[in-house]
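Q: Sequence and predicted structure, then a few things I'm wondering about:
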Amino acid sequence: MTAPLIGQDTAAVRARIDLLERLLERSLTIPGTRIGLGLDSIIGLVPVAGDAVAGAIGLYLIWEGRNLGLSRWTLARMLANVGFDTALGSVPLAGDVFDFFFRSNSRNLRLIRRHLDRR
C-alpha cells in the first residue's frame, strides 16, 4: 500500500471529491421536487455502456481514498458499493430505478469524509 499523501491540502481533496459526488449524484433537481438527479442516473440510461462509464468514474473516488490512506477494509467497501451499483444498474429498466435510489458515490464520499474527520 502506498503512503498517504503528505503535504497535500486535504481541503482541496475534499472539495474535489465533493464536486465529483455532486456532479454524479445530484447535479440536477427534478422540477417541482427537491429530489436530486445526477450524471450517474442519466448516463446509466444507456444500456450497459452507461453503467460501465459511471462505474469507471466512481472508481476515481476509490483512487482518491487510496491516496488518502484509507484502510483496505474501507477501500473494499467502496469497491463493493461501486461494483454493486454498476452490476445492478446494468439491468434494463429496473437498474435505472436502482441507480436513482442507490447512490454509491454518496456512500463512498461519506466513508472518505469520516476518514478525513478523524485526522
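A: Received it, and whenever you're ready, just let me know what you need.
Q: drop to CA atoms for contacts and neighbour counts, all remaining ones
A: Fine.
Q: What distance do you get for Thr74 to Leu68?
A: 12 Å (CA to CA, to the nearest Å).
Q: Also Phe100?
A: Between Phe100 and Leu68 the computed distance is 28 Å (CA to CA).
Q: Then Arg22?
A: Arg22 is 20 Å from Leu68, by CA to CA.
Q: of these two, who's got more company?
A: Leu68 (20 against 17; other CA atoms under 10 Å).
Q: list the buried ones in stretch 41-53?
A: Residues of stretch 41-53 classed as buried: 41-45, 47-48, 50-53 (neighbour count, 16 or more other CA atoms under 10 Å).
Q: mind putting those in CSV, secondary structure included?
A: Formatted as CSV, those follow (DSSP: H, G, I helix; E, B strand; the rest coil):
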residue, secondary structure
Ser41, helix
Ile42, helix
Ile43, helix
Gly44, coil
Leu45, coil
Pro47, coil
Val48, coil
Gly50, helix
Asp51, helix
Ala52, helix
Val53, helix
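Q: what's the spacing between stretch 105-115 and its chain's center?
A: The chain centroid and the centroid of stretch 105-115 are separated by 8 Å under CA atoms, centre = their mean, to the nearest Å.
Q: do stretch 63-78 as well
A: 13 Å.
Q: And it, end to end?
A: First-to-last residue span, stretch 63-78, CA to CA: 10 Å.
Q: now do stretch 92-112
A: End to end - CA to CA - stretch 92-112 spans 31 Å.
Q: Check it against this one:
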Amino acid sequence: MTTPRDPNTNHLRRLRTLSRLLDSAITIPGTRYRVGLDPLLGLLPAGGDIAGALVSAYIVFAAAQMGVPRNSLLQMVYNILLETLVGTVPVLGDLFDVAWKANLKNMELLESHLGSPRPAKPADKWFVFLLLAGLILAVLAIVALGLWILSLIVGAVFQ
C-alpha cells in the first residue's frame, strides 16, 4: 500500500536545490566556505543583479503559494532587497553577497513555516502580487541608481 505524497515535497526539494545553487553550490578550494551563482551573477553589471533578484523572487512566490504568512514574506523580500542594495557597491557588495545568502535564509523561513504546528494565515493574492511587483520595481530602481552612480564616477575619472 502506498501513501499519498505531499505535493509540496517535490516543489520544496526543487526550491532547496535552487537556493543551494544560488548561494552555496561551489566550495572555495582549501576552505569549508561555499558560494553560489548569485554572487557570480552580481559581478555582471546591472543584468546580473536583476537576474539574481528575479530568481530569488520566484522562491518568495513559491513560498506564498505554500501558504507562508505576510510577515515571513516581508522578511524574505527584505533579505533580497538588502542583498541587492549592498550588492551594488563594488567589491564590498560582492563580499556581502557571498556572506548574506538571502536564498538560504528565505528557505529557512519557508521551512520553519512548513514545520510549524500552528497554522498561520496565508497572505492573500493581492498582497503577494503587490509585494512581488514592489520587489521588482525596487530592484530595478536600485540597479538604475547603481548605474547612475557608476556613470558619475566614470565621468569624473575620465574628465
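A: That came through fine. As the structure is a prediction and not an experimental result, all values here were calculated from the model.
Q: Quick check: of the buried residues of stretch 41-53 of the first structure, which lies closest to Thr10 of the first structure?
A: Val53 (26.8 Å; CA to CA).
Q: That closest one pairs with which position in the second structure?
A: Aligned by TM-score structural alignment, Val53 of the first structure pairs with Ala51 of the second structure.
Q: Pull the contacting residues for its match.
A: The neighbours of Ala51 of the second structure, taking CA atoms under 8 Å, 6 or more residues apart in numbering as the test, are Leu41.
Q: gap between it and Leu40 of the second structure?
A: 11 Å.
Q: what does Asn10 of the second structure give?
A: Taken as CA to CA, the span from Asn10 of the second structure to Leu40 of the second structure is 27 Å.
Q: And the aligned partner of Ser41 of the first structure in the second structure, how close does it get to Ser19 of the second structure?
A: Aligned counterpart of Ser41 of the first structure in the second structure: Pro39 (TM-score structural alignment). Going from Pro39 of the second structure to Ser19 of the second structure by CA to CA gives 12 Å.
Q: Without its sequence neighbours, what residue ends up closest to the aligned partner of Gly95 of the first structure in the second structure?
A: When the second structure is aligned by TM-score structural alignment, Gly95 of the first structure is paired with Gly93. Distances taken as CA to CA, 6 or more residues apart in numbering place Gly87 nearest to Gly93 of the second structure, at 3.7 Å, with adjacent residues excluded.
Q: Now do the contacts for the one you found.
A: 42, 49, 93-94, 96-97.
Q: how close does the residue nearest in space to the middle of the first structure sit to Ser41 of the first structure?
A: Of all residues in the first structure, the one closest to the mean position by CA atoms, centre = their mean is Asn105, 1.9 Å from it. As judged by CA to CA, Asn105 of the first structure and Ser41 of the first structure stand 11 Å apart.
Q: Next, show the common contact partners of the two.
A: Between them, Asn105 of the first structure and Ser41 share the contacting residues 24-25, judged by CA under 8 Å, 6+ apart.
Q: aligned partner of Gly83 of the first structure in the second structure?
A: Under TM-score structural alignment, Gly83 of the first structure pairs with Leu81 in the second structure.
Q: Looks to me like that match is in a strand.
A: No - using three-state DSSP, the assignment for Leu81 of the second structure is helix, not a strand.
Q: Do a quick rundown of the strands in the first structure.
A: 28-29, 36-37 (DSSP state E).
Q: Output the ones you listed in JSON lines; the columns should cover distance to Arg16 of the first structure and mean neighbour count.
A: Conversion of the strands of the first structure to JSON lines gives the following (distance: least, CA to CA, whole Å; neighbours: other CA atoms under 10 Å):
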{"stretch": "strand 28-29", "distance to Arg16 of the first structure": "18", "mean neighbour count": "14"}
{"stretch": "strand 36-37", "distance to Arg16 of the first structure": "19", "mean neighbour count": "17"}
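Q: so which of those strands gets nearest Met78 of the first structure?
A: strand 36-37 (20.8 Å).
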